[in-house]
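In: here you go, sequence then predicted model.
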Amino acid sequence: MEPITIADADVPALGFGTAGMDTDEERYDAISAALDAGYRHIDTAQMYDSESAVGAAIADSGLDREELFVTTKLDGGNRDHEAVVDSTYESLTRLDTDYVDLLLIHMPDQEPSHEETLDAMNELVSEDVVKHIGVSNFSVEETKNAIEHSSAPILTNQVEYSLAERQDDLLSFCIDQGVMLTAYSPIKLGDRLEDDVVQETADTHGKTPRQVAIRWLLQQPYVSTIPRSSNPEHVRENFDVFDFELTDEEMRRLFATEGDLDDALASKLGL
């Protein structure tokens, strides 16, 4: 897997999400299956209750910590300076690690100000317990303001992005600014899974519609994605996307399933 190199970080473009699982056993088994399948980018959050399972699965995997890229996110109630610092150290304990590769503001709509939160996150970067920082669910304007305020680069904005949920303005902005767009819910596609273009593309490559949807994301500049599943077969299926490549025409046709693609963005995408 070719990483996305951005802000002096090499980020595996395909990661594994850990939201929406009900029990520690389910989380541990899913994360272990992901690590066995080859995922080296694991995404968690304080609100997911999955940090301990991530830490345990990593410890039991036999992998060196340096082989992995681990992301977590601040809970909405942990946004003032003291809470950012204290809760991040608590996350490190649950994750059984000395550092996280990436710490995100999870949502843009909580107090106190983003500036106070970012100041504390930058302090953690200076202490080397957080390697990189970013945001999640931010608009273009909110991302721009975070970039302007933070002394450390904003590595990513993690948002819902898929064939059924385009983010054209944000993607264009991220490409211009050198910010990674991390796509969550990449296979939450609804009727897109049965779309003729998606199905025909899948048939052409001997792949599933879900694999086509993930590959479509990975071929876009500055885009990473973090599919999730507690089904080991689906975990492996979602990772099995590196032995085929979509043509430019296929990429354009897939974009067109959710409306026209602006010429300026098409140019930035090399399409």
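Out: Structure's in. What do you need?
In: every contact and neighbour count from this point should use C-alpha atoms.
Out: Noted.
In: what sits against residue 236?
Out: By CA atoms under 8 Å, 6 or more residues apart in numbering, residue 236 lies in contact with 33, 34, 37.
In: the last one: neighbour count?
Out: Around residue 37 there are 17 other residues, counting by other CA atoms under 10 Å.
In: am I right that it is in contact with residue 237?
Out: No. In this structure residue 37 lies outside contact range of residue 237 using CA atoms under 8 Å: 9.3 Å.
In: put this next to the first one:
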Amino acid sequence: MTSLPNPGLGTMGLDTPEKATAVTTALELGYRHIDTAQIYENEQVVGDALAKADVPRDDISLATKVWADSLAYDDVLRTTRESLDRLGTDYADLLYVHRPIETYDPPETLRAFDELVDSSLVENVGVSNFTVEELDEAVDLLSAPLAAHQTEYHPLFQRPELLEHAREHGYDVVAYSPLAGGRVGEIDEVVAVADKHDTTPEAVSIAWLVAKGVCVIPKASSERHLRANMEATTLSLDVEDVEHLDSIENEVELFPE
């Protein structure tokens, strides 16, 4: 169980008004968690799509991320305001450090994030693509509680130590690429569990993550896939199903640093 609405919608690649109609459709179907980022270069069209949905802003958990070239103190403050302008909102529910590289300076970067919380421009602080050691440092430096860690997580890229750290410190894990970039249908263990439950490998991968208490943010552009991903969060797997997927040894990281 996560504090974030599950599933969310990942929006990487939804970078034109036509593609971003998926955001409006998702909200109308019941999604309440929308995830974007500065580096996606789609905050404007995502914001426009949000405005078209007949859903109160306060009902939506809207997340964006500060890219690695803008993590100096002043740049965090400046670019976050620019992101909010593009998104057409007064605040972000969740703001992430996208990757702890390039201009990331933990004391200064995280001080800026705390200031954004204090000024009510940001409700919650998150980080993304962190190691356990980097997570420990962030927890120590932040005045605001760490709300979420977003990381690649799917049957071919498992990091149970990240889940354990989240449980110990009380924040959410948000999984991007939960369908392994479309490869889950090629994983024998996932296919076997899907056949057992008369469902799809994609549904099994999402259900497996939800069973671990993870929030998923698969990207989808069609109403059919949006509905399927939402329905997958209600699929119940047996303990042995979860263990079967846990035992997968093949490893594929889709988005290495």
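Out: Received, thanks. All values reported here derive from a predicted model rather than from experimental measurement.
In: before we move on, the earlier item: so which of the contacts of residue 236 of structure 1 persist in structure 2?
Out: Among the contacts of residue 236 of structure 1, the ones still in contact in structure 2 (both residues aligned by TM-score structural alignment, their matches' CA atoms under 8 Å) are residue 37.
In: nearest to residue 181 of structure 1, of the contacts of residue 236 of structure 1?
Out: Among the contacts of residue 236 of structure 1, residue 34 lies closest to residue 181 of structure 1 (CA to CA), at 21.5 Å.
In: so how far is residue 23 of structure 1 from the residue lying closest to the closest one once chain neighbours are set aside?
Out: Once flanking residues are discounted, residue 34 of structure 1 sits nearest to residue 235: 6.1 Å by CA to CA, 6 or more residues apart in numbering. Separation of residue 235 of structure 1 from residue 23 of structure 1 (CA to CA, to the nearest Å) stands at 17 Å.
In: for residue 5 of structure 1, same thing?
Out: Distance from residue 5 of structure 1 to residue 23 of structure 1, by CA to CA: 34 Å.
In: aligned to residue 99 of structure 2, what sits in structure 1?
Out: Aligned by TM-score structural alignment, residue 99 of structure 2 pairs with residue 107 of structure 1.
In: now swap in residue 54 of structure 2 and tell me
Out: Using TM-score structural alignment, residue 54 of structure 2 sits opposite residue 62 in structure 1.
In: what is the neighbour count of its match?
Out: Residue 62 of structure 1 has 9 nearby residues by other CA under 10 Å.
In: repeat for residue 83 of structure 1
Out: 16.
In: helix or strand for it, which one?
Out: Secondary structure assignment for residue 83 of structure 1, by DSSP states H and E: helix 81-95.
In: who's in contact with residue 171 of structure 1?
Out: residue 181.
In: what residue in structure 2 is paired with it?
Out: Match for residue 171 of structure 1 (TM-score structural alignment): residue 163.
In: mean distance between the helix or strand hosting its match and structure 1 after superposition?
Out: Secondary-structure assignment from DSSP H and E places residue 163 of structure 2 in helix 160-169. Its matched residues in structure 1 lie on average 1.6 Å from helix 160-169 of structure 2 after superposition (mean CA distance after the TM-score superposition for structure 1).
In: report the central residue of structure 2.
Out: Nearest to the geometric centre of structure 2 sits residue 174, at 4.4 Å (CA atoms, centre = their mean).
In: can you find the partner of it in structure 1?
Out: Using TM-score structural alignment, residue 174 of structure 2 lines up with residue 182 in structure 1.
In: what do you get for residue 110 of structure 2?
Out: In structure 1, residue 110 of structure 2 lands on residue 118 (TM-score structural alignment).
In: show the contacting residues for that match.
Out: Residues near residue 118 of structure 1 by CA under 8 Å, 6+ apart: 146, 149, 150.
In: is it true that the last one touches residue 122?
Out: This means residue 150 of structure 1. Yes. Counting by CA under 8 Å, residue 150 of structure 1 touches residue 122, with 7.2 Å between them.
In: wait, which of the contacts of residue 236 of structure 1 is closest to residue 192 of structure 1?
Out: Nearest to residue 192 of structure 1 among the contacts of residue 236 of structure 1 is residue 34, at 25.2 Å by CA to CA.
In: what strand or helix carries that closest one?
Out: Going by DSSP H and E, residue 34 of structure 1 is in helix 24-37.
In: residues touching the next helix-or-strand element following that helix, excluding its own?
Out: The first helix or strand that comes after helix 24-37 of structure 1 along the chain, using DSSP H and E, is strand 41-43. Contact with strand 41-43 of structure 1 is made by 11-18, 54, 68-72, 226, as judged by CA under 8 Å, 6+ apart.
In: quick one: which of the residues you listed sit in helices?
Out: residue 54 (DSSP state H).
In: widest-spaced pair of the contacts of strand 41-43 of structure 1?
Out: Maximum pairwise distance in the contacts of strand 41-43 of structure 1, criterion CA to CA, is 18.7 Å, between 13 and 54.
In: between residue 235 and residue 23 of structure 1, which one's more packed in?
Out: Neighbour totals were compared for residue 235 of structure 1 and residue 23, and residue 235 leads with 23 against 12 (other CA under 10 Å).
In: show me what that one aligns to in structure 2.
Out: Mapped onto structure 2 by TM-score structural alignment, residue 235 of structure 1 lines up with residue 226.
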